[in-house]
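> output the structure for:
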Amino acid sequence: MCRDAFSTRRPATRMGRTTNRGTGRMMSSIEKRCLEKGMKMTEQRRVIARVLSEAVDHPDVEEVYRRATEIDPRISIATVYRTVRLFEEAGILERHDFRDGRARYEEVSDEHHDHLIDINSSAVIEFHSDEIERIQREIARRLGYRLIGHRLELYGVPLDDQA
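Next up is the predicted model:
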């Protein structure tokens, strides 16, 4: 995956979009996953799915609402909350609590990654480290376990921050 054992990833878009053969319009990756799971996709759900698929950050519900209403002003905050919860329960979205008091979301990815959170700006940097992965498996093994998953969140400030 990476040349070295440590890499960061800040994709321009999350999972991308595909074309719906029936309508010829672009379909977000979340919309595609919803359809594969047999979910009914209203136009408002499609907008919310698009906003989440295109997010390069980890937005909270209020931010998803703000972005969605730029596309369709008729969408209510309640609709966004219900839709995000539905997507999360379906295993399409992953919920994070980065200790800023807000639940934040990202599309579930096939590629494992961890997070570094800048506590000054609340920026979330996704990264992968083969070394960290190896150490975690080794710790689990030493304790008599086979590691089946983990979530790692690091919190820090930039090195050039004098505070």
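
> hey, let's count contacts and neighbours off CA atoms from now on
Fine.

> identify the residues contacting the residue nearest in space to the middle of the chain.
By Cα atoms, centre = their mean, the chain has its centre lying nearest to residue 106, at 1.5 Å. Residue 106 is in contact with 52, 55, 57-59, 93-95, counting by Cα atoms under 8 Å, 6 or more residues apart in numbering.

> please generate a structure for the following sequence too, so the two can be compared:
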Amino acid sequence: MTQKEAMTRQDDRTRRLTEALRDAGVRVTRQRAALLSVLARADDHPEAVELHRRAESELPGISLSTVYRTLSALESQGVIHRHQFEGAPARFEHAESAHHDHMIDVDSGEVIEFASERIEKLQAEIARELGYDIVHHRLELYVRRKGTGSDG
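Next comes the predicted model:
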């Protein structure tokens, strides 16, 4: 992706996030605008505290409670997803991305996104065999790199 394409994507994300806040009846203050800018640039799965740290470096004085309230409003508008991975604070990501699943490295906390057509087909097949259609699903694999820690 070129730098120009990345900037355009960030601008589009910022616009969507801003519109979602306004649609939720939330005023877009300078603090919230700084947070939206940080969130638009995030291509990882940051926790609220990490988003606060990033926004604070752009606009000192932003409160953590503003971050939490803003994230809650954005989540209710469906423009971000909250992930509550086992044993860790909630993490957030853009809702615009195509469906994917997550692997969470239990040693480092790193979140790795992946997509597998084989897994998707198998899940649909199992649901169908049991008389169901999948409405929504989320797959989280907790992993450890081979050769580190206890391998089982």
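
> what's the TM-score here?
For this chain pair, the superposition-based TM-score is 0.83 by TM-score structural alignment, normalised by the length of the second structure; 144 aligned residues with a Cα RMSD of 2.4 Å.

> looking at the contacts of residue 106 of the first structure, which is nearest residue 148 of the first structure?
The shortest approach to residue 148 of the first structure among the contacts of residue 106 of the first structure belongs to residue 94, at 17.0 Å (Cα to Cα).

> please, where are all the helices along the first structure?
Counting by DSSP state H, the first structure has helices at residues 29-36, 43-54, 61-71, 77-89, 130-142.

> ok, which of those helices comes nearest residue 112 of the first structure?
Per Cα to Cα, nearest to residue 112 of the first structure of the helices of the first structure: helix 130-142, 9.9 Å.

> tell me how far that closest one lies from the chain's centre.
24 Å (Cα atoms, centre = their mean, to the nearest Å).

> mind listing what's buried in that helix?
133, 137 (16 or more other Cα atoms under 10 Å).

> returning to that earlier point: aligned to the residue nearest to the centre of the first structure, what sits in the second structure?
Correspondence of residue 106 of the first structure to the second structure, assessed by TM-score structural alignment: residue 93.

> got it, and residue 95 of the first structure?
By TM-score structural alignment, residue 95 of the first structure lines up with residue 82.

> let me see the contact set for that match.
Here residue 82 of the second structure is in contact with 75, 90-93 (Cα under 8 Å, 6+ apart).

> if we use 10 Å, what do you get?
Going by Cα atoms under 10 Å, 6 or more residues apart in numbering, residue 82 of the second structure touches 45, 47, 71-72, 74-75, 90-95.

> ok, residue 61 of the first structure touching residue 76?
No: with contacts counted by Cα atoms under 10 Å, residue 61 of the first structure stays clear of residue 76, the gap being 11.2 Å.

> among these two, which residue is more densely surrounded?
residue 61 (21 against 14; other Cα atoms under 10 Å).

> ok, that one to residue 79 of the first structure distance?
10 Å (Cα to Cα, to the nearest Å).

> find residues that contact each of those two.
residue 85.

> isn't residue 35 of the first structure up against residue 42?
No: using Cα under 10 Å, residue 35 of the first structure is not in contact with residue 42, being 11.1 Å away.

> these two: who's more crowded?
residue 35 (12 against 9).

> ok, and the closest non-adjacent residue to that one?
Distances taken as Cα to Cα, 6 or more residues apart in numbering place residue 41 nearest to residue 35 of the first structure, at 7.3 Å, with adjacent residues excluded.

> what do we get in the second structure for the one you found?
Applying TM-score structural alignment, one finds that residue 41 of the first structure aligns to residue 28 in the second structure.

> now for that match: which residues touch it?
18-19, 21-22, 34, 36, 70.

> distance of it from residue 119 of the second structure?
41 Å.

> what does residue 106 of the second structure give?
22 Å.

> with residue 77 of the second structure instead?
Distance, residue 77 of the second structure to residue 119 of the second structure, using Cα to Cα: 29 Å.

> just residue 102 of the second structure next, same as before
Taken as Cα to Cα, the span from residue 102 of the second structure to residue 119 of the second structure is 12 Å.

> spell out which residues are contacts of both of those two.
residue 139.

> any idea how many residues pack against residue 65 of the second structure?
11.

> which of the helices of the first structure sits most buried?
Stretch with highest mean neighbour count among the helices of the first structure: helix 43-54 (a mean of 22; mean count of other Cα atoms under 10 Å).
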